[in-house]
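>>> Build me a model from this:
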Amino acid sequence: MIRLHLLRNCIVASVVLSACGPTPAPPPPPPPPGNDLVVFLRQGAVTWFRGTDDQGTGLDYDLARMFATEHGLTLKIIATNNPVQRLANAPSGAMIGAGGIYRPPAPLPATDGDALVYSSAYYAIEPVLIYNVDGFKPGTWKDLAGETVGILEGSGIEAALVKVRNEHPEVRWQSLALPSTEALISQVSDGTLDYAIVASSEANATRSVYLTFDTAFIVAGKQELAWAFSKAETRLRDQVDSFFARCRRDGTLAKLIERYYSRGQVTRLDAGVFQDRVKSLLPQFRENFERAQDETGVEWRLLAAISYQESLWDVQATSETGVRGLMQLTEETARHLGAVDRLDPQASITAAARYVGYLKDKLPARIQEPDRTWL
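From the prediction side, this is the model:
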């Protein structure tokens, strides 16, 4: 199931997260109404990614959604590549900056951060140096003399690297205004940038999407991730701290961390084959998957992931046990679900979608999404 979850997310990434170039910052929003909670959120493989619906999913998004629901607020997500800067320049109101923001050490350096306060930490990561595998793998900072190392602007990583930068002036540091950590990883993977510093969790989450980067070494101790608030919103900050504390006590935070950070890994060889087939085969069947979604309500990317897991999107696939077709249906199951020809892509996919819906309908009503899908 972990592999299926990963394949489905890789399909989302391959289809949706291809636009990684810098985007111009929109103007500051107007002050929110009293019942709105505005969250300036950076997109990322574990923070918030879209593709399955209008909002998407991710650790920071899920936490923000639950907090807003608990307090009777309407959640308003504003995508930004620099949540801290957007928050510092925003008017007053119930606003949060989130999405891979490092909690700065005390005292804060004299930056935009000195106008902000931060929540307690909800997770800790290790900053790592990544490199292009077709280039040189550095072993220490001395190997990077004269080289450029990219960092994501507005993530707060600059504060964590003050000591490192002071000790290694021979390294050229470049702060990049990119929409997400994935965009930074993408630049290293495609050779635009030789080196970058990213969160270890983000590197692990994207290694099956970007295949030509790897980790060289850990650059600093564990850094805490937190949410940011204007100094006028300390009451909101305290409410979030209480919410985080409760989520830790009742296991909610542990479950979310398990879902988004503790993913199984597809080997790089398998991932390369998968990406090739996403480009060459998935377009041939996407319309079939979408038709099945329209008929059954089962999301097409999930169906595509099941199909890849079953047959590698091979219409003629036949196993030793006699199951056949894209969805590897038995003759009896196909007949029961109305699929006359198991080798017909549409018939096979629609039958499998009905079966997935049938299985989900058998689950107790107390089990909500996304657990109904991933159990």
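>>> can we go C-alpha only for contacts and neighbour counts from here?
Noted.
>>> Okay, strands next: where are they in the stretch 101-250 of the chain?
When secondary structure is read from DSSP state E, counting those that start in this stretch, the stretch 101-250 of the chain shows strands at 116-118, 123-125, 127-132, 148-152, 172-176, 195-199, 213-218, 223-225, 228-230.
>>> Give me the neighbour count for residue 250.
The criterion is other Cα atoms under 10 Å. On that basis, residue 250 has 10 neighbouring residues.
>>> er, residue 261 I mean
As a burial measure, the neighbour count of residue 261 was computed by other Cα under 10 Å and equals 16.
>>> Can you name the residues that contact it?
Residue 261 makes contacts with 46, 201, 205, as judged by Cα atoms under 8 Å, 6 or more residues apart in numbering.
>>> try 7 Å
Neighbour list for residue 261: 46, 201 [criterion: Cα atoms under 7 Å, 6 or more residues apart in numbering].
>>> before we go on, could you also do this sequence so I can check it against the first one:
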Amino acid sequence: MKVRIAIFIAIAVMAGLIFLGLGVRRTEYAPNWLAPPLAAPSTAGELVVLTLRGPTTTQSVPRDAAGLFSRGENQTGFEHDLATMFAEELGVAVKFRVMPSYSKLIHQLEANRAHIAAAGLSPSPDLRQKFAFGPAYKTIQYQLIYRTADKRPKNIADLGNQRLAVIAETPAHDIARDLTESSPNLVIEVLPHEAEPEALLKALESSRADVALVDTFAFADAKRIHPDLGAAFKVGREAKVAWAFSNAADAGLQQSVARFFEKIRGNGALNRLMDRYYGHIDRIQPVDAEALLEKMQSELPKLRPFFYEAQRLTDIDWRIFAAVGYQESHWDPFATSPTGVRGLMMLTEETADRMKVQNRLDARQSIVGGAKYISLLRDTVPSRIPEPDRTWLALAAYNQGYGHLEDARILTARMGLNPDSWLDVRKAYPKLREPEYYETLKHGFCRGDETVQFVENIRNYTDILNRLEKPLATERSGDIKFDEAVPAQAFGRRRVGR
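A predicted model of the protein is given here:
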């Protein structure tokens, strides 16, 4: 009898464990003792990556949006793209596990739930005791962010009893604790550990806090949509950023990461990725960002249907065209330049005729005509050139003509650089003002420095629009009437003519 009872208990315990294991396996956070050993990427066929949500790490983009840069995926971001490149180098799939907080990410890496963590981590002494790190690939530092309408603090002593916002259980939280030792009156406002850096900036704007600690890259990205905030001074030391390895990661994976970074530094791929996400963000001034945000409220609603139509005709994200239109005319349908270009998209008479635009001062005709011309230019740029470079090169041609783009690319090649990379071509464009260069090229003089500024501005405006405006794919197309023009009176004044 006792034997039967013992057997029954053993079976019950085993069944319970199996049931519990199956139940936990459906969740993201299984207890460590139930987590199976993580196989090497080459064995498992996939690289498992822990990351955080945010514009400098990974963020969602609509899977079905007609965007240019997501390659059909529903995630983008610097860390996302970097890890994807590494997985492609290994020849395996990549699986991202987006953690709700910094502390959860550290816990999951300790539990060997991923091969690497790619989340802008700095190898601090504490983290080095827990994990091995790969090569450093950028440098960050925390900044004290304040409202520019307030007096700018010069140092920690100026803060007095102000409220300093940080996210719980992050390096910034540790820095804030250290600051209170020298400034005991400083009040630390701790946001929940799952909050994103954007929440810190909103806390300032809502006056929940007076200042906040945000890292340099996160604020550089965010300040374009928060032009009323500024960086007062840097706090703490500069820190290197690197991938952290799970303790289960073998030496082979660490060696592969080291070789990967050596390769992308050597072939320029790392610089191109850095430029894609960060190369243009310091070129926009707060006053320009603020002006765009105001126009998005006052002018853009009247023009959205036309930009939507442009996307439907070209399969290019409407926010690209909106950014071009803002750069060209600040969305003024009646804009006219001394050189004869007119309308919201500032079309020449020749381009208007080519795109069958009858009235350049009609907002709809100008937007649709400009969009068709941009699409034509992008199709003319060699198809081997990947996005986003293909679009940036097409926009350079939109500004000064395709002939000057070809001259700039030829000059780029002469300089020993990559003529298929906007990062390199923009170095050549300003030289087209100099006789020693343009006299050796087919199309002659070009105000190439203006072209560079034109494209870089559009990159910034596109980023802002992407953050704040929905893609067409999320709108109800039944609400959009493409054959109805907004009356000229809606724009405040009327003009006639082409």
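>>> Just give the TM-score of the two.
With the length set by TM-score structural alignment, normalised by the length of the first structure, the two chains reach a TM-score of 0.81; 345 aligned residues with a Cα RMSD of 2.9 Å.
>>> Tabulate the strands of the stretch 101-250 of the first structure (TSV), appending mean neighbour count.
Output for the strands of the stretch 101-250 of the first structure, formatted as TSV (neighbours: other Cα atoms under 10 Å):
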stretch	mean neighbour count
strand 116-118	21
strand 123-125	17
strand 127-132	25
strand 148-152	21
strand 172-176	14
strand 195-199	26
strand 213-218	20
strand 223-225	20
strand 228-230	27
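>>> out of these, which comes closest to residue 322 of the first structure?
Nearest to residue 322 of the first structure among these is strand 213-218 (40.4 Å), distances taken as Cα to Cα.
>>> which strands and helices sit next to the closest one?
Counting contacts by 3 or more Cα pairs under 7 Å, 6 or more residues apart in numbering; DSSP states H and E, strand 213-218 of the first structure packs against strand 127-132.
>>> please redo it, this time with the cut-off set to 8 Å
Packed against strand 213-218 of the first structure by the contact rule (3 or more Cα pairs under 8 Å, 6 or more residues apart in numbering; DSSP states H and E) you find strand 127-132, helix 181-189.
>>> closest one to residue 119 of the first structure among those?
Of all these, the one in closest proximity to residue 119 of the first structure, counting by Cα to Cα, is strand 127-132 (20.0 Å).
>>> what does that closest one correspond to over in the second structure?
Mapped onto the second structure using TM-score structural alignment, strand 127-132 of the first structure spans residues 142-147.
>>> same question, stretch 67-77 of the first structure
The aligned range for stretch 67-77 of the first structure is 86-96, by TM-score structural alignment.
>>> before we move on, back to that, turn the strands of the stretch 101-250 of the first structure into a markdown table, including distance to residue 323 of the first structure.
Converted to a markdown table, these look like this (distance: least, Cα to Cα, whole Å):
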| stretch | distance to residue 323 of the first structure |
| --- | --- |
| strand 116-118 | 55 |
| strand 123-125 | 44 |
| strand 127-132 | 42 |
| strand 148-152 | 48 |
| strand 172-176 | 51 |
| strand 195-199 | 43 |
| strand 213-218 | 38 |
| strand 223-225 | 47 |
| strand 228-230 | 53 |
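>>> closest to residue 93 of the first structure out of those?
Taking Cα to Cα as the measure, those were each checked against residue 93 of the first structure, and strand 228-230 came out nearest at 8.8 Å.
>>> Mean deviation, the closest one versus the second structure?
After superposition onto the second structure, the mean distance of strand 228-230 of the first structure to its aligned counterpart is 2.7 Å, using mean Cα distance after the TM-score superposition for the first structure.
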